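Participant: sequence and predicted structure, then a few things I'm wondering about:
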Amino acid sequence: MDQIQHNFITVQGLKLHVADIGTGPNVVLFLHGFPEIWYTWRHQMIAAANAGFRAIAPDYRGHGLSDQPPEPDKASYRDLVNDILAILEALAITKVFVVAKDFGAWPAYILALLYPDRILGVVTLGVPYIPASSRPSFTKSLPEGFYISRFHEPGRAEADFGRFDATTVFRNIYILFSRSEIPIAAENQEIMDLVDPSTPLPPWFSEEDLKVYGAAYERTGFQTALQITYRSKSDDMGITELIVKVPVLVIMGRKDYFNKFPGIEDSITSGKVNEFTSDLELVYMPEGTHFAQEQAPDQFNQLMLTFLKKHI
């Protein structure tokens, strides 16, 4: 960890934090999910550097050590993609592999669709590519207390999270979202109330790890993260190509609650996801949860590095 360098790159007046390790000619760009930061990829960055790659992981605007945008309620996926391109430009990187998870998969796929000549391959955790036109509507198929529906409502999650310090919010998120059931609250219940305060952290996530995340979000709050992830649209990017034509590896955790989202399992078992990706590998981690990259890093790293080396 002490070999990871931390730099700041100014993009559109914002200082964006980028973690960086390794000096290899081939670069791996790591994109985090909600509500994570670069740190979620610490095991993968070190493994990639040890395998001869350069690994970089930004904190998105309004996340971690990066600056808040001036209008957090207007932050969008377009901002993320533009920020990523500006970071690559500042670092004089022309081509990358992209490794992403959770909502970070969408900017990864957008980059592959818009700039296929710059993307050597994409690895995503838990999120196969399905265009908006073919994507099932999760919010219409699940109860009102579905966490995405709650997080989509401006101010609802902020008020829910605001009852606790950021470290407690993260403790609850890692406990709740590492389970196999979709987080759904009752009508008179908030999402944070789904976790009993006495519940221990998952055994693979330490108190020291929790402190890193908690400190980051004590600084930034959750507004920008919620806005980008749940309230902005990932598809209004001028995308006309609906097929991802770069090699893609999707790593699915068998115990990831996302598998139970309406239509996801059917899209995979029927082979429908293959219609939208010209070169797709899909593998399962039998015990993997939503945080499989932290839960079982050695297993995840082996899958990731095998793919990366195959497509150099």
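Facilitator: Looks like it arrived, so ask away.
Participant: only C-alpha atoms from now on, for both contacts and neighbour counts.
Facilitator: Fine.
Participant: now do the helices in the stretch 1-150 of the chain.
Facilitator: 42-50, 77-90, 105-114, 138-141, 147-152 (DSSP state H, counting those that start in this stretch).
Participant: got the angle for the third one vs helix 77-90?
Facilitator: If you take axes from the mean of the first three to the mean of the last three CA atoms, to 10 degrees, helix 105-114 sits at 70 degrees to helix 77-90.
Participant: what's helix 105-114 packed up against?
Facilitator: helix 77-90, strand 96-101, strand 119-125 (3 or more CA pairs under 8 Å, 6 or more residues apart in numbering; DSSP states H and E).
Participant: structure B:
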Amino acid sequence: MGDKIEHSHLDVRGLSLHIAHIGKGELGTVLFVHGFPEIWYSWRHQMIAVAEAGFKAIAPDLRGYGLSGQPTEPENTTWDDLVADLLAILDSLSVPKVFVVGKDFGAWPAYHLALYHPHRVLGVVTLGVPFIARNLDNDTLPEGFYILRWREPGRAEADFGRFDVRRVVRTIYILFSRAEIPVAERGQEIMDLADSSTPLPQWFTEEDVDAYAALYETSGFRFPLHMPYRSLLKVTGPADPKVEVPALLIMGEKDYVLRFPGMEDYVRSGTVKQFVPDLEIVYVPEGSHFVQEQFPEQVNQLLIDFLKSHL
């Protein structure tokens, strides 16, 4: 399947960014923005589906991830840099307008591209994370909450460093595919929440782990820990944001993100529509945080229906 997807490198804002792409784009272009612990490969099912539906699919490895270049000073990268990178990719490929699809922390740059450059965006789709107008306050969660642990300089590096990259990626995929938030007990680290005997989700193969691990062997975790975890409190945006383009949110009913304080009420009550008025929300009953890999056919159909209805 993946051999249909082509790969290029673009010189973007002083970095070489790796881009996966497929499709001729008769109907337009779809830009896919990954989260963590993901890379372009996370979109393999969606890229082929939208290409077969008449679109061009573009999925970069974000700066510091996968086969893309590492910033010389990773800790100085901001969320605005990610938006600027996406815009520069579109300019480099002479794409005037695009549908943007963001997963996990990729929802922020996807939505901010629409907020700051609405003339370039036809619509926004996010998976696993809705539009969030303010910084996340996770301080009501226990000390062992994975984001609090990984925000602490050196903590994750020591935790991850006990294992090879493949084991780290495998464990994170297992933890993030569960319905409960990963929280370590006192005296325990996040990597201790699963061991080598813990089975992978049925929809994720050892070959998939190999694909991710190979790219994290290249990039390491220094930048991915900075972006998103050590930058979450630095997300900025307009004081009264309004996303004016059509939007779709796909949430797995068993996505652990819905367990974040206030998150489920924010989405289900429709409060999120104060900021994204033209928003459709679809719940996938057994869906996890990796709903696009778990139920690719269902997500592909939702995605293609949205794209075609907003041409």
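Facilitator: Yep, that arrived. Predicted model only: the values in this text are computed from it and were never measured.
Participant: returning to what we had before: buried deepest among the helices of the stretch 1-150 of structure 1, which one?
Facilitator: Of all these, helix 105-114 has the most neighbours on average by mean count of other CA atoms under 10 Å, namely a mean of 23.
Participant: re earlier: which one, of the helices of the stretch 1-150 of structure 1, ends up nearest to V169 of structure 1?
Facilitator: With CA to CA as the measure, helix 147-152 is the member of those nearest V169 of structure 1 (13.8 Å).
Participant: what's the following helix or strand after that closest one?
Facilitator: helix 156-161 (DSSP states H and E).
Participant: buried stuff in that following helix?
Facilitator: Using 16 or more other CA atoms under 10 Å as the test for burial, helix 156-161 of structure 1 gives 157, 160-161.
Participant: how big is the offset of that helix relative to structure 2?
Facilitator: Superposed on structure 2, helix 156-161 of structure 1 shows a mean distance of 1.1 Å to its aligned residues (mean CA distance after the TM-score superposition for structure 1).
Participant: what about the strands in structure 2?
Facilitator: 6-12, 15-22, 28-33, 55-60, 98-103, 121-127, 247-252, 279-284 (DSSP state E).
Participant: just the angle between the last one and strand 247-252, please?
Facilitator: On the basis of the same axes, to 10 degrees, strand 279-284 of structure 2 is oriented at 20 degrees to strand 247-252.
Participant: quick one: list the elements packing against strand 279-284 of structure 2.
Facilitator: On a contact count with 3+ CA pairs under 8 Å, 6+ apart, strand 279-284 of structure 2 meets strand 247-252.
Participant: what comes into contact with the strand it packs on?
Facilitator: Identification of contacts with strand 247-252 of structure 2 by CA atoms under 8 Å, 6 or more residues apart in numbering yields 123-130, 276, 278-289, 291, 299, 306.
Participant: got it, and stretch 129-142 of structure 2?
Facilitator: For stretch 129-142 of structure 2, the surrounding residues in contact (CA under 8 Å, 6+ apart) are 103-105, 107-108, 111, 148, 183, 232-237, 241, 249, 251, 257, 260-261, 267, 272, 275-276.
Participant: same check, this time on stretch 273-291 of structure 1
Facilitator: Stretch 273-291 of structure 1 is contacted from outside by 126, 128-131, 177-180, 242-258, 267, 292, 295-296, 299, using CA under 8 Å, 6+ apart.
Participant: let's go with 6 Å and repeat that
Facilitator: Stretch 273-291 of structure 1 is contacted by residues 178, 243-245, 247-256, 267 when judged by CA atoms under 6 Å, 6 or more residues apart in numbering.
Participant: and stretch 292-301 of structure 1, by the same measure?
Facilitator: With contacts defined as CA under 6 Å, 6+ apart, stretch 292-301 of structure 1 is touched by W204.
Participant: buried residues, that stretch. List them.
Facilitator: For stretch 292-301 of structure 1, the neighbour count (16+ other CA under 10 Å) marks 292-297, 300-301 as buried.
Participant: quick one on the thing from earlier: out of the contacts of stretch 273-291 of structure 1, which are buried?
Facilitator: For the contacts of stretch 273-291 of structure 1, a burial check counting by 16+ other CA under 10 Å picks out 178, 243-245, 247-256, 267.
Participant: contacts only, for the spatially most central residue of structure 1.
Facilitator: Relative to the mean C-alpha position of structure 1, the nearest C-alpha, by CA atoms, centre = their mean, is the one of G33, at 2.2 Å. The contact partners of G33 of structure 1, by CA under 6 Å, 6+ apart, come to 101-104.
Participant: which of those residues ranks first by neighbour count?
Facilitator: Of all those, K101 has the most neighbours under the rule other CA atoms under 10 Å, reaching 27 neighbours.
Participant: return the distance of the residue lying farthest from the centre of structure 1 relative to N82 of structure 1.
Facilitator: Centroid-distance maximum for structure 1: N188 at 29.4 Å, with CA atoms, centre = their mean. Separation of N188 of structure 1 from N82 of structure 1 (CA to CA, to the nearest Å): 40 Å.
Participant: just R254 of structure 1 next, same as before
Facilitator: Taking CA to CA as the measure, R254 of structure 1 falls 33 Å from N82 of structure 1.
Participant: before we move on, what about D59 of structure 1?
Facilitator: Distance from D59 of structure 1 to N82 of structure 1, by CA to CA: 14 Å.
Participant: alright, I will stop here.
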